[in-house]
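K.L.:
just a sequence and a predicted model for now, questions to come.
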Amino acid sequence: MRRLPNDSSRSSSSDRRAPIDRVTFFNADNKTVFQIHTVPIDTDAEKYAQALVERSADEAKKANRAKMGEQLGTLFSGLWQEVAALHFHWKEYVTLFGVKPERITLLNRAAPFFFRMIQDELWESTLLSLARLTDPSNSQGNPDRSNLTLQALPALIADETLKREIEKQISEATQLTAFCRDWRNRRIAHRDLKLALNEPTKPLVEGSRAKVRDALTAVAEALNTVERHYCNSETRYDLGGPLGGAISLLYILDDGLRAQEARQKRLEEGKPLENDFVARDL
């Protein structure tokens, strides 16, 4: 969700804000982040969003180009999509594995091997994404191969004050994602032999949810600095969440396990229902 700063020229109260300025969720391809911009003050946000439901990422890119220039607007739009999707994925990880132990117990009762696999994959894909977002703007040894990364932003910014601020924020984000690069280089993209064989070697830099949270905050702040300068608004990447995600799954698993326990109890008591013996082909 994106918010606008206070607009005192449109409201008598200095605390008055637009109720919603950007609504985000995934398109059907589960990769492209869908976005709806600027719900005016005193406008029904839900009706406004419904009226703009066909808004596309290409239209958002055009709007960014108009305010930032073609090159910067295009790069910013690509980075925005990456960072928004990364926040979605991380929120799903935290929802499943980082809220309370009862959820872990539920997942282990339902499908422990599968959910451990999901936990590992989401963790590693998050670190990989953070490493990519703060990589150099060109691949080492190949100056013609450009990367979608925060480090490509300063070269496209003409305002020297803004450029210095962005460079400082990118440097901070790069430091905060250093542990991600160690994981990427020695475990995810490549398998360090001694680590893989559990032989004596330098251990991986410690990773944690707190470190990921700090890195995500730094990455988002760098993009928001650009957005505030050119668009007078910012994106709350941490507020978004897809419909039909992890929370829905948890409730369905809980319902299914309760039904399984009830069926088992009926069978043990010799009081089965007809449906208890129906074979299912899922």
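P.N.:
In hand now; what should we look at?
K.L.:
could you use CA atoms for every contact and neighbour count after this?
P.N.:
Fine.
K.L.:
tell me which element residue 23 is part of?
P.N.:
Assigned by DSSP states H and E, residue 23 belongs to strand 22-26.
K.L.:
buried ones in that strand?
P.N.:
By 16 or more other CA atoms under 10 Å, the buried positions in strand 22-26 come out as 22, 23, 24, 25, 26.
K.L.:
repeat for stretch 198-217
P.N.:
Neighbour counts over stretch 198-217 (16+ other CA under 10 Å) mark 212, 215, 216, 217 as buried.
K.L.:
can you get me the start-to-end distance on it?
P.N.:
One end of stretch 198-217 sits 33 Å from the other (CA to CA, to the nearest Å).
K.L.:
can you lay out the buried residues of strand 22-26 as TSV showing distance to residue 258?
P.N.:
Shown next, in TSV, are the buried residues of strand 22-26 (distance: CA to CA, whole Å):
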residue	distance to residue 258
22	39
23	35
24	34
25	31
26	31
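K.L.:
any idea which of those residues is closest to residue 68?
P.N.:
Residue 68 lies nearest to residue 22 out of those, by CA to CA, at 18.1 Å.
K.L.:
here's the one I want to compare it with:
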Amino acid sequence: MSASERTAAQAKTDHIAKMGEEIGTIYSALWQEVAWIHKKWAQYVALFGTNPERINLLNQAAPSMIRTVQDTLWEDVLLHLARLTDPPKSMGKANLSVRQLAALLASSPIGTKVESLTATTLAACEFARDWRNRRLAHRDLDLALGQSVQPLAPASRAVVKASLASLEELLNAVSLYYLDSTTFFDLGPGGEDAVSLLYLLRDGLRFRDDRIARIKRGEHRPDDFEREAL
């Protein structure tokens, strides 16, 4: 670990020291959540939102499983956005959300600014809350049966990206005031693990094609018909 890197525990300690126990604890937990959703989104984009060649490669390897991964990761990101914008309390229990942080900062010097940025974030993430409420966490009967007169809110990679940007701006407004620093949560093209997987799949498919070609030419090797247990 370099001198500029900190563990989550070290960052939390610093946040509490400069923001106070309650605000620092909530901010630190939200920072981890926003960093994690950006990481998941980078993996999704690396696999499914970069170019058609990558999707074609994935479909050559395992189309049914890949579709399941794509849908699951997409839905998980939407659920994460919805959670991050939940009310401060629901069913009598407190929630970790940006609205919880905004409530704690209401009487602070940046309370008005945080309130405005929180409203912007809620608007940006409203589509995810609609998906969560009527399809992902609950299954609206009329919608499931195709009888709903109100379609789900439009959802796209562009909308998700805008939602993530609003979360980043909100947290950075708080950190700029208390910590005199900001965080670049979106570091551009990422998903290094996802890209590594793509290279492994490409090499594996090439190996498979070479093996099939050898067998067709009658030049097969003994191990061409063996499959080791995993």
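P.N.:
Yep, it's here. A quick note: this is a predicted structure, and the numbers were derived from the prediction, not measured.
K.L.:
let me see the TM-score of these two.
P.N.:
Overlay of the two chains. TM-score (TM-score structural alignment, normalised by the length of the second structure): 0.94; 229 aligned residues with a CA RMSD of 1.8 Å.
K.L.:
show me what the next helix or strand after the strand holding residue 23 of the first structure is packed against.
P.N.:
For strand 22-26 of the first structure, the following helix or strand on the C-terminal side (DSSP H and E) is strand 33-37. Judged by 3 or more CA pairs under 8 Å, 6 or more residues apart in numbering; DSSP states H and E, strand 33-37 of the first structure is in contact with strand 22-26, helix 57-68, helix 70-97.
K.L.:
out of the ones you listed, flag the one nearest residue 241 of the first structure.
P.N.:
Of all these, the one in closest proximity to residue 241 of the first structure, counting by CA to CA, is helix 70-97 (5.7 Å).
K.L.:
give me the mean deviation of the closest one from the second structure.
P.N.:
After superposition onto the second structure, helix 70-97 of the first structure sits on average 0.5 Å from its aligned residues (mean CA distance after the TM-score superposition for the first structure).
K.L.:
distance to residue 127 of the first structure added to the helices and strands packed on strand 33-37 of the first structure, as TSV?
P.N.:
Below are those laid out as TSV (distance: least, CA to CA, whole Å):
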stretch	distance to residue 127 of the first structure
strand 22-26	21
helix 57-68	25
helix 70-97	10
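K.L.:
now do the contacts for the residue nearest the centre of the second structure.
P.N.:
With distances taken as CA atoms, centre = their mean, residue 37 lies nearest the centre of the second structure, 3.2 Å away. Residues near residue 37 of the second structure by CA atoms under 8 Å, 6 or more residues apart in numbering: 77, 80.
K.L.:
which residue in the first structure lines up with it?
P.N.:
Under the alignment by TM-score structural alignment, residue 37 of the second structure pairs with residue 86 in the first structure.
K.L.:
gap between its match and residue 198 of the first structure?
P.N.:
Note on residue 86 of the first structure: its distance to residue 198 of the first structure, by CA to CA, is 31 Å.
K.L.:
residue 269 of the first structure too?
P.N.:
50 Å.
K.L.:
would you map the strands across the second structure?
P.N.:
Per DSSP state E, the second structure carries strands over the ranges 89-90, 93-94.
K.L.:
looking at those strands, spot the one closest to residue 184 of the second structure.
P.N.:
Evaluated over the strands of the second structure, closeness to residue 184 of the second structure peaks at strand 93-94, with 28.2 Å, by CA to CA.
K.L.:
who touches the closest one?
P.N.:
With contact meaning CA under 8 Å, 6+ apart, strand 93-94 of the second structure is reached by residue 88.
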